[in-house]
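In: take a look and give me a structure for this.
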Amino acid sequence: MKPTNEQRLNLPRTLKLGTFHIGSSFIDLLTSGVLNRILITDLALAATPVALLSALRYLLAPLSVWAGYRSDLRPPGTLRRLPFIWGGRLPMLLSLPILPFVTALLAEDPGSVLGWSLAFFAFLIYGIGTLISGATYLSLVRDSAPPARRGQALAIVQVFLVISFPLAGVIYGRLMPVYDQASFWRLVLIGMTIAFAFIAFALWGAERPAETTAAVDPTPPEPFLPLLRQMWSDPRARWFFMFLALGAVSAFAQDAVLEPFGGDVFGLDNGQTTRFNAYWGAGVVLSLLGTVYMTRHRAAHEQTGVAKIGLALTGIPLFLLSVIALTEWQALLIPVLVLFGLGFGIYTVGAVSLLAAMTTERHAAAYLGLWSMTQLLFRGLGIFAGGAIRDIALFVSGSYTIAYAGVFLLEALGLFVCIAILQRVDVPGFVRGESRPLGASATLAAADG
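Out: So this is what the prediction gives:
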């Protein structure tokens, strides 16, 4: 049976929305990849404070739930998502010119109070912008697709993210193969220009207020805190939270240390380690596209098995990376990074589809905000943990190989535990019961609030 026009995904519109992620990747890679490498390897700073800076935006993640809740409350016939998206992305862009001042000050004095203060300020602005705009962008994508195709729409825009990260890595690697202050300034300005162009293109005419008028629930909205309590009272939501939390910690603990790993263990230069993103990103693109195609007829709530396979195929390469770190077997490094990307792509399709399923019509952005908050908060904790584990292991062992091997091994173990946790999440049951009204206890709590 062919889908009707109302059930079909508007592919051109979804692809246009996906270009938003191209702009986002050019912003994110400057902070999560290039700057980390400069501070840890080129300027020889400790990984722990650098990782803490990278984690700062994730530690502010509850803002994403609030932003989603507020966008859900926007009245019919108005722009619900775009004000929050632009209100977040513009501060992110404006934080980037601060970064070259940070590197210049810390190059002169690694303990510069002004340098670290500027770094904190830049990452604070950047983090707030990320959180205000992230969940509302996902809600915009979800709103643009029919219910049966929402997981597919979210997976398609995710393809743009993983394609653009390696693309940005190659471009940045060519623009600045070796760090110097003038090259870093040029890199930041070019990255800002590219990012703004793609974000503006993606968001131009992206939200159509008239489309939201018929679906708005006329009943009064629940207050914020009682709504959160109601969401958390469902055991399926709690297990899903644990799955997302441990998955984010385990998958991203390498984020701040992967490029320094190439420099510290194998002596690779800045241009070579920046291309790490291209290697594993190429694997993500291949598996993401293949998995989206293979699962295109599945509803979002039917993707639990895909997520489990992806978890296993992401954990195995991380285990292999720990072996490579111990043996310093450089010949296997690039193939294993590609394998890591292949597994991560499968995991991403499964997890993103489950995100789309674990929402309700009335509180779509609030649920997506909660899940985004979980991923961001624990991704940040993972990034910080990766840097801290590396530093502690290095202090204890005096060996870079043992330090990095420890990070990768713990990541692999965490991903395998996630498979067991996901077994406890009844996603189809959540979808069948998603239209349940607030219970009596939650209604009383709302009255008290």
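In: only C-alpha atoms for contact and neighbour calcs from this point on.
Out: Noted.
In: next SSE downstream of the biggest helix by length in the chain?
Out: As assigned by DSSP state H, the longest helix anywhere in the chain is helix 364-397. Remark: after helix 364-397, the chain's next helix or strand is helix 400-422, criterion DSSP states H and E.
In: list the helices and strands that following helix packs on?
Out: Counting contacts by 3 or more CA pairs under 8 Å, 6 or more residues apart in numbering; DSSP states H and E, helix 400-422 is packed against helix 235-252, helix 258-266, helix 304-327, helix 364-397.
In: looking at these, which is closest to G169?
Out: Closest of these to G169 is helix 258-266, at 11.4 Å (criterion: CA to CA).
In: let me know the next secondary structure element after that closest one.
Out: Counting by DSSP H and E, the element that comes right after helix 258-266 along the chain is helix 270-274.
In: I'd like the structure of this one too, to check against the first:
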Amino acid sequence: FFVFIVFTFLGIFTQDLMQEVWAGDVFRLSVGESTVFQQIFNGMVTVGMGMTAALGARARGAKARTEALPMDDKKRIATFGGWSATLGFIMLAVASLTAQVTLAHLAFAVVGFTVGMFTFAAVTVMSDMTVEGQTGAYLGLWSIAQALGLGASFIVGGVLRAALVETGLMSAPVGYAAIFGVEAVFMIGGVRLLRGVGVEGLRRDAHRFAP
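Out: Now for the predicted structure:
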């Protein structure tokens, strides 16, 4: 589960710090104009999380909490969100290759909404991935994974941009498209890792290695 968190943070945030330079290099947008991408992404993340929470609660009954959904249902929602976000990153790659700013707007809306779905489901899964008597320790461990994944995503994004675009190895549209492709690969890896996640296995292993 630790590796799953790191992979998904790499998938989601590798492009985060380079949105403005990407917009300038590919679409010739100013810094002010490029902020619309982040606004669309953040706004749709909020919408995706809110709708997932509402629909999850409704599926269990009007008074039920989404947190009460079975683990398998949470994993299905996260899996759907992850695969859909992968499609969004592919759309961003195409937008970069074709310099279609309208497609980029649509792609960020898709990525934001589906990342919101994925994030809400993944967070509820994380709240279940604990061992009795050690809840704080495991939640702390998952927080470390998030911090590690976020930091690594910024480093990976910077290294990829420097290696592919700044060196002239690839043109800006192709180089950034490749970076979005890498993000799609990380998301695919995260979704595949989620299949093996289960609280029963976590608790069994914890008892096995307990002193």
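In: if we can go back for a sec, what's the distance between the longest helix of the first structure and the middle of its chain?
Out: 11 Å (CA atoms, centre = their mean, to the nearest Å).
In: between that helix and helix 235-252, how big is the angle?
Out: 40 degrees (axes from the mean of the first three to the mean of the last three CA atoms, to 10 degrees).
In: helix 364-397 of the first structure packs against which elements?
Out: Here helix 364-397 of the first structure touches helix 47-59, helix 62-72, helix 113-143, helix 235-252, helix 333-357, helix 400-422, going by 3+ CA pairs under 8 Å, 6+ apart.
In: just checking, what packs against the fourth one?
Out: For helix 235-252 of the first structure, the elements it packs on are helix 364-397, helix 400-422, judged by 3+ CA pairs under 8 Å, 6+ apart.
In: so which of those helices comes closest to D264 of the first structure?
Out: helix 400-422 (6.7 Å).
In: which residues touch the helix or strand just after the closest one?
Out: Where DSSP H and E defines the elements, the next helix or strand beyond helix 400-422 of the first structure is helix 427-432. Defining contact as CA atoms under 8 Å, 6 or more residues apart in numbering, one finds that helix 427-432 of the first structure is touched by 236, 301-302, 304, 354, 357-359.
In: wait, what's in contact with whatever residue of the first structure lines up with A109 of the second structure?
Out: For A109 of the second structure, the aligned position in the first structure is occupied by V338, per TM-score structural alignment. Counting by CA under 8 Å, 6+ apart, V338 of the first structure touches 279-284.
In: once you drop chain neighbours, what's closest to V338 of the first structure?
Out: W280 (4.4 Å; CA to CA, 6 or more residues apart in numbering).
In: pretty sure the one you found contacts L342?
Out: Yes - with contacts counted by CA atoms under 8 Å, W280 of the first structure reaches L342, the gap being 7.5 Å.
In: next, count neighbours for R436 of the first structure.
Out: Close neighbours of R436 of the first structure, defined as other CA atoms under 10 Å, add up to 9.
In: winner for burial among the helices and strands packed on helix 400-422 of the first structure?
Out: helix 364-397 (a mean of 24; mean count of other CA atoms under 10 Å).
In: got the angle between it and helix 400-422?
Out: Using the same axes, to 10 degrees, the inter-axis angle of helix 364-397 of the first structure relative to helix 400-422 is 150 degrees.
In: state the distance from G24 of the second structure to M49 of the second structure.
Out: 30 Å (CA to CA, to the nearest Å).
In: now do the match of A109 of the second structure against L258 of the first structure, distance only.
Out: Counting by CA to CA, the gap from V338 of the first structure to L258 of the first structure is 14 Å.
In: repeat that for G290 of the first structure.
Out: 26 Å.
In: the residue nearest to I85 of the first structure when sequence neighbours are not counted: how many residues sit nearby?
Out: Nearest residue to I85 of the first structure, sequence neighbours excluded (CA to CA, 6+ apart): S133, at 4.0 Å. Counted with other CA under 10 Å, residues neighbouring S133 of the first structure total 27.
In: ok, S133 of the first structure to A365 of the first structure distance?
Out: Relative to A365 of the first structure, and taking CA to CA, S133 of the first structure is found at 11 Å.
In: swap in W185 of the first structure?
Out: 37 Å.
In: trace L381 of the first structure over to the second structure, please.
Out: Using TM-score structural alignment, the partner of L381 of the first structure in the second structure is A152.
In: which residues sit in contact with its match?
Out: Contact analysis of A152 of the second structure by CA under 8 Å, 6+ apart lists L10.
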